[in-house]
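Engineer: Structure for the following, please:
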Amino acid sequence: MVDAPQPGTRSTPGSKEPKRDAGVLVIGLGRFGSAIAATLERLGQDVLAVERDPQLVAQWAGRVPLVEADCTNPEALEQLGARDFPVAVVGVGSYLEASVLITGNLVDLGTPQIWAKAISAEHARILQRIGAHHVVLPEADAGSRVAHLVSGKLLDYIEVEDGFTVVKMRPPRETQGFTIAQSKIRERYGVTVIGVKSPGIEFVYAEPETRISANDLIIVSGHAELLERFASRP
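Structural biologist: Okay, here's the model as predicted:
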């Protein structure tokens, strides 16, 4: 259960007013929300973080633009100008009731893009049903990614959507010393080499005449199952 909502907001010392109509509202400064807020600030994006825990507020004061408020209360969101932000991130995940209330409040405000953190598939379904545009399960996503990395020769793994994935890997032995056209990787395995990184040489986009050597790293795209099959080649 969450605490009873307290109306009103409080800006922390040194907080700055972000430009409206071009900023990101980040609600919740746990590990997920704080990483997003700090990264956006470092990239020069206009961001306003909102947190109701005084200890977290004190920890982040002066590091990111910050307001202390309880966003389960729709009046607090109105007071801090949430209606003017085109993008909002709900980083509150551990407290299901608070997560749902905050997301619902943003939906009621008509926020064009709502990103919300979920901690389970059931939580994600609830957030989607009430109107979150993008739902992220960071622990599940990270676990899936790490599982792919530790199970084979993959050095990096990014699932884009609907099974379409981009990986970084060492080239199978049968492709080493041959051009991409000679290896016929796409015809044989259904995946596409999109780039090659040789030691001491800048990354190059792959072309049919690009030759792959044993020490290269290759960037390959395709369906996850096909990529796993290709990566399992000796």
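
Engineer: all contacts plus neighbour counts: C-alpha atoms, from now on.
Structural biologist: Noted.

Engineer: what's in contact with the strand or helix carrying Gly195?
Structural biologist: Using DSSP states H and E, the element containing Gly195 is strand 192-197. Strand 192-197 is contacted from outside by 180, 185-186, 203-207, 212, 216-222, using C-alpha atoms under 8 Å, 6 or more residues apart in numbering.

Engineer: Ranking by neighbours, what's the top pick from those residues?
Structural biologist: Of all these, Ile218 has the most neighbours under the rule other C-alpha atoms under 10 Å, reaching 25 neighbours.

Engineer: distance of that residue from Gly200?
Structural biologist: Look at Ile218 and Gly200: by C-alpha to C-alpha, to the nearest Å, they are 14 Å apart.

Engineer: ditto for Leu155
Structural biologist: For Leu155, the distance to Gly200 - C-alpha to C-alpha - is 18 Å.

Engineer: Kindly report the same for Gln45.
Structural biologist: Plainly put, Gln45 is 33 Å away from Gly200 if you go by C-alpha to C-alpha.

Engineer: Show me which of those two is the more surrounded one.
Structural biologist: More crowded of Gln45 and Gly200, by other C-alpha under 10 Å: Gln45, with 16 against 6.

Engineer: Please generate a structure for the following sequence too, so the two can be compared:
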Amino acid sequence: MRAGGGEPRNAPRTPKKGSGILVIGLGRFGSSIAATLDRLGQDVLAVEQKPELVAQWAGRVPLVEADATNPEALEQLGAREFPVAVVGVGSYLEASVLITGNLVDIGVPQIWAKAVSGEHARILQRIGAHHVVLPEADAGARVAHLVSGKMLDYIEVEDGFTVVKMRPPKETQGFTLAQSKIRERYGVTVIGVKSPGVEFIYATPETRISSNDLIIVGGHADLLERFSARP
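Structural biologist: Reported below is the predicted structural model:
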């Protein structure tokens, strides 16, 4: 049977109490999350309404066909037993809001929801989503930082604090961190160093940086931009 006005197709495996991640929507965003969680051995259940996507992902991730905008369908598949739910439906604002609201109503402790605009994000936050993700905006900002300098990876943590992977500026090569005084001069902190063929090490004042190293640096985004722009 199919959900929508009825029951979900394929009875989902019941998650252990207090475990499991529910992923609703198997578009590019949701399917990537579900497949990655399944590959990592997480107890995940994907929910999708479109038959063509159900057929595409059947046998690849634990999956049930259901209309998550219907509160009864969510109850039938045991959604309230999942401590975490991800709403990957972003393109259809009404469906996104209805699904998120349904999850809030049944008391899912942690709800992640995809948004496609700032206005969409604000609506999801107001109705109770705990975490709102704007994948395209976040990816665009990240790529902008990467293409503008020597950064090889860029993760903004919170309130401007950022962690980057980068090549070391020439003025730091051949010196220990104590000698180059990166923190005093630039206001950023080298967290660790990865040398070719050697395991990652956490940085100490005695850590010496070479031209072939990759360094992991943390600090405010503006300071990291200036540091990464050094020749």
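
Engineer: can you tell me what part of the second structure the strand holding Gly195 of the first structure aligns to?
Structural biologist: Aligned by TM-score structural alignment, strand 192-197 of the first structure falls on residues 189-194 of the second structure.

Engineer: before we move on, what about stretch 170-181 of the first structure?
Structural biologist: By TM-score structural alignment, stretch 170-181 of the first structure lines up with residues 167-178 in the second structure.

Engineer: Give me the residues contacting that stretch.
Structural biologist: With C-alpha under 8 Å, 6+ apart as the criterion, stretch 167-178 of the second structure contacts 150-152, 180, 182, 204-215, 227-228, 230-231.

Engineer: Could you check it and say which residues are buried?
Structural biologist: Of all the residues in stretch 167-178 of the second structure, those buried under the rule 16 or more other C-alpha atoms under 10 Å are 167-169, 172-173, 175-177.

Engineer: Including distance to Leu22 of the second structure and secondary structure, could these go into JSON lines?
Structural biologist: Output for these, formatted as JSON lines (distance: C-alpha to C-alpha, whole Å; DSSP: H, G, I helix; E, B strand; the rest coil):
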{"residue": "Arg167", "distance to Leu22 of the second structure": "39", "secondary structure": "coil"}
{"residue": "Pro168", "distance to Leu22 of the second structure": "41", "secondary structure": "coil"}
{"residue": "Pro169", "distance to Leu22 of the second structure": "44", "secondary structure": "coil"}
{"residue": "Thr172", "distance to Leu22 of the second structure": "47", "secondary structure": "helix"}
{"residue": "Gln173", "distance to Leu22 of the second structure": "47", "secondary structure": "coil"}
{"residue": "Phe175", "distance to Leu22 of the second structure": "49", "secondary structure": "coil"}
{"residue": "Thr176", "distance to Leu22 of the second structure": "47", "secondary structure": "strand"}
{"residue": "Leu177", "distance to Leu22 of the second structure": "45", "secondary structure": "helix"}
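
Engineer: any chance of these in TSV, plus distance to His130 of the second structure?
Structural biologist: Formatted as TSV, these follow (distance: C-alpha to C-alpha, whole Å):
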residue	distance to His130 of the second structure
Arg167	36
Pro168	37
Pro169	39
Thr172	42
Gln173	43
Phe175	45
Thr176	43
Leu177	40
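
Engineer: Next, work out how far apart the residue nearest to the spatial centre of the first structure and Gly104 of the first structure are.
Structural biologist: The residue lying closest to the centre of the first structure (C-alpha atoms, centre = their mean) is Val136, at 7.1 Å. Distance of Val136 of the first structure to Gly104 of the first structure, given as C-alpha to C-alpha: 16 Å.

Engineer: just to revisit the earlier point, mean shift of the strand holding Gly195 of the first structure relative to the second structure?
Structural biologist: Taken over the aligned residues, the distance from strand 192-197 of the first structure to the second structure averages 0.5 Å (mean C-alpha distance after the TM-score superposition for the first structure).
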